[in-house]
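S.K.: Here is a sequence with its predicted model. Questions after.
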Amino acid sequence: MNDAPIGIFDSGVGGLTVARAVLDLLPGESILYIGDTANSPYGPKPLATVRSLAMEVMDRLVDQGVKMLVIACNSASAAVLRDARERYTIGRGLPIVEVVLPAARRAVAATHSGRIGVIGTQATVDSRAYNDALAVVPGIEIFSQACPEFVEVVENGVTTGPKVLALAHEYLSSLREHEIDTLILGCTHYPLLAGVISYVMGDKVTLVSSADETARDVYRTLIAQNLQRDPAAGPPRHRFVSTGDNEVFQRLARRFLGPEVDQVEREVRIGLPVGDAS
């Protein structure tokens, strides 16, 4: 079981920022990543639809023999975490790490004023997942802002320039007015916009990346449950699967993650056998 891959999924390529952070902390681990690009983006979809899609992808990962599941999607984490833990952790003994709680914990540790901002997709903001995660902490105020076009510009390869700067000013102006001192990047695409977000928010605002914090939780979970891969087992093996256009996915994946993405398999539809690598 220890030699099995870590199963990571997202609605598309954004979760590859989580995969990148996991590989940086755990370079000896193998990864099986599924990007449900045929149904991307999850953000505008109803929570019930996101829940159904996410459970189907996780079933696929479990059938492939992963040793843990990483929900590298804020929209899916908000929609499916309780059901996933019942089905896979309680039912199958597989640990699950998601992106909301790790980032919330880090934000609490970072804030001095107790005024925390959250940016994410409309689904993540509407779910109030971060509000719920932080509700147990006294003295914390949460200010949320949906930034739907951030995903589009990142996937188009535009992470700087006048358009991105204008979007950042538009989306972040209300958070500046609330004088937050900590901002959770509540979408795995957003770390690629950390430069412009930090520029607009100013040096006094600490950015918290859900991708980095999730990777730290993956590390802690593997150690705590004695699931780390034996270094003597040989080099790790990574697989990347897209439910949509694998060529587009591969091009974006190399931008998000790097040279580890040497090929991408295509799955025509969730639940069907994975096609030949191309």
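M.R.: Nice, thanks for sending it over. Numbers count the residues shown, from 1 in each chain.
S.K.: C-alpha only now, for contacts and for neighbours.
M.R.: Noted.
S.K.: What is the burial count for Met58?
M.R.: Residues near Met58, counting by other C-alpha atoms under 10 Å, number 22.
S.K.: Oops, could you answer that again for Gly35 instead?
M.R.: Other residues lying near Gly35 total 28 when counted by other C-alpha under 10 Å.
S.K.: Please apply the same query to Val158.
M.R.: When counting by other C-alpha under 10 Å, one arrives at 14 neighbours for Val158.
S.K.: take the one below as the second:
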Amino acid sequence: MERPIGMFDSGFGGLTVARALIDLLPAEDLVYIGDTGRYPYGSKPLDDVRDYARELAWSLVDDYDAKAVVVACNTATAAGLDELRAELPVPVVDVIRPGARALVATTTTGRVGVIGTVGTVSSGAYIRAVAEMGVPVSLASAACPGFVEFVERGQTTGDEVMVLAERLLAPIVDADVDSLLLGCTHYPFLARTIGDVMGPNVTLVSSADETAFAVRDRLDESGLLRAVAGASSVPRGRHRFASSGDIEVFRDLGGRLLGPELDQTEPWPPAAP
């Protein structure tokens, strides 16, 4: 299928999933919308986030002809995944279930943790997702307000980030977990700081790679994977990035976070034809 994979996030966090998808499926076209004009989602009412998610998802389908939609935002997944799956005419892949699967597969003690935005944690989405795995684990969770804002400013290390991390992660440290799921796609950019606070005996789990595998499997099941003639002639997919906020800021910071694929950014919503 020549149509692109569509994905959206409140800002830059979903670029971790985009990176994993580009590496796993290099022949696929990709359209990414970062809703930086309305971030952060985590502190907003879930009804508002649900409306944003519907607007972005339908834009990917209607404006960009996406063959699948990846909700690369934990808060948006928690707010409106079921509605999106019910109404969109294409497959919808989330980040919460793949992350939960990776978390329970990683633990050896059965004591696990998850951190996310206020909206994600208060929704109970990860509690339900982990329970669906049917694995007897003890789950500790904590909201981390402020983490997203640091990433969106490009500030991923330093004393300010460390002080905030030490305070917010204290309940997870006290829970003596052996595995911690970074339940927001922004958080892998803070992995060094989070890892320093949690210590060397805690494995940090990101949902990005697991989500990429889930996208591949779903496209394969639906007959939507792009056909590739041979390993020696794999074409490189086209990657488009759009932002509802400042275009130059998104291009500059997004390029530093993702890599050379993000060399230009378009405005979203797109101009009417």
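M.R.: Right, received. Where do you want to start? Predicted, not measured: the structure shown is a model, and the values here were computed from it.
S.K.: TM-score, when you put one on top of the other?
M.R.: After superposition, the two chains reach a TM-score (TM-score structural alignment, normalised by the length of structure 2) of 0.93; 267 aligned residues with a C-alpha RMSD of 1.6 Å.
S.K.: secondary structure element for Tyr33 of structure 1?
M.R.: For Tyr33 of structure 1, the host element (DSSP states H and E) is strand 31-35.
S.K.: contacts for that strand?
M.R.: By C-alpha atoms under 8 Å, 6 or more residues apart in numbering, the residues outside strand 31-35 of structure 1 that reach it are 5-13, 15, 19, 57, 61, 66, 236-243.
S.K.: how big's the offset between that strand and structure 2?
M.R.: Strand 31-35 of structure 1, aligned to structure 2 and superposed, deviates on average by 0.7 Å (mean C-alpha distance after the TM-score superposition for structure 1).
S.K.: So what's the gap between that strand and the chain middle?
M.R.: Computed by C-alpha atoms, centre = their mean, to the nearest Å, the chain-centroid distance of strand 31-35 of structure 1 equals 12 Å.
S.K.: residues in contact with the residue opposite Ala214 of structure 2 in structure 1 once aligned?
M.R.: Using TM-score structural alignment as the criterion, Ala214 of structure 2 maps onto Asp217 of structure 1. By C-alpha under 8 Å, 6+ apart, the residues touching Asp217 of structure 1 are Val97, Pro102.
S.K.: Spatially central, which residue of structure 1 would that be?
M.R.: With distances taken as C-alpha atoms, centre = their mean, Ala72 lies nearest the centre of structure 1, 2.9 Å away.
S.K.: residues near Asp51 of structure 2, how many?
M.R.: Neighbour tally, Asp51 of structure 2, other C-alpha under 10 Å: 14.
S.K.: ok, back up a step: sort out for me which of the contacts of strand 31-35 of structure 1 are in strands.
M.R.: Counting by DSSP state E, the contacts of strand 31-35 of structure 1 place Ile6, Gly7, Ile8, Phe9, Asp10, His238, Arg239, Phe240, Val241, Ser242 in strands.
S.K.: picking that back up, ok, now how distant is the residue nearest to the centre of structure 1 from Tyr171 of structure 1?
M.R.: 23 Å (C-alpha to C-alpha, to the nearest Å).
S.K.: now do Val205 of structure 1
M.R.: Taking C-alpha to C-alpha as the measure, Val205 of structure 1 and Tyr171 of structure 1 are separated by 15 Å.
S.K.: the more surrounded of these two?
M.R.: Taking other C-alpha under 10 Å, Val205 of structure 1 and Tyr171 do not tie; Val205 has more neighbours (21 against 18).
S.K.: check contacts around whatever residue of structure 2 lines up with the more buried one.
M.R.: By TM-score structural alignment, Val205 of structure 1 lines up with Val202 in structure 2. Val202 of structure 2 is in contact with Val177, Asp178, Ser179, Leu180, Gly195, counting by C-alpha under 8 Å, 6+ apart.
S.K.: can you give me the helices in structure 1?
M.R.: In structure 1, the helices defined using DSSP state H lie at 16-25, 47-63, 74-84, 91-92, 100-110, 122-127, 129-134, 148-155, 162-177, 194-201, 210-224, 246-256.
S.K.: Distance to Gly275 of structure 1 added to those, as JSON lines?
M.R.: Shown next, in JSON lines, are the helices of structure 1 (distance: least, C-alpha to C-alpha, whole Å):
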{"stretch": "helix 16-25", "distance to Gly275 of structure 1": "21"}
{"stretch": "helix 47-63", "distance to Gly275 of structure 1": "14"}
{"stretch": "helix 74-84", "distance to Gly275 of structure 1": "25"}
{"stretch": "helix 91-92", "distance to Gly275 of structure 1": "26"}
{"stretch": "helix 100-110", "distance to Gly275 of structure 1": "32"}
{"stretch": "helix 122-127", "distance to Gly275 of structure 1": "31"}
{"stretch": "helix 129-134", "distance to Gly275 of structure 1": "35"}
{"stretch": "helix 148-155", "distance to Gly275 of structure 1": "24"}
{"stretch": "helix 162-177", "distance to Gly275 of structure 1": "37"}
{"stretch": "helix 194-201", "distance to Gly275 of structure 1": "35"}
{"stretch": "helix 210-224", "distance to Gly275 of structure 1": "29"}
{"stretch": "helix 246-256", "distance to Gly275 of structure 1": "11"}
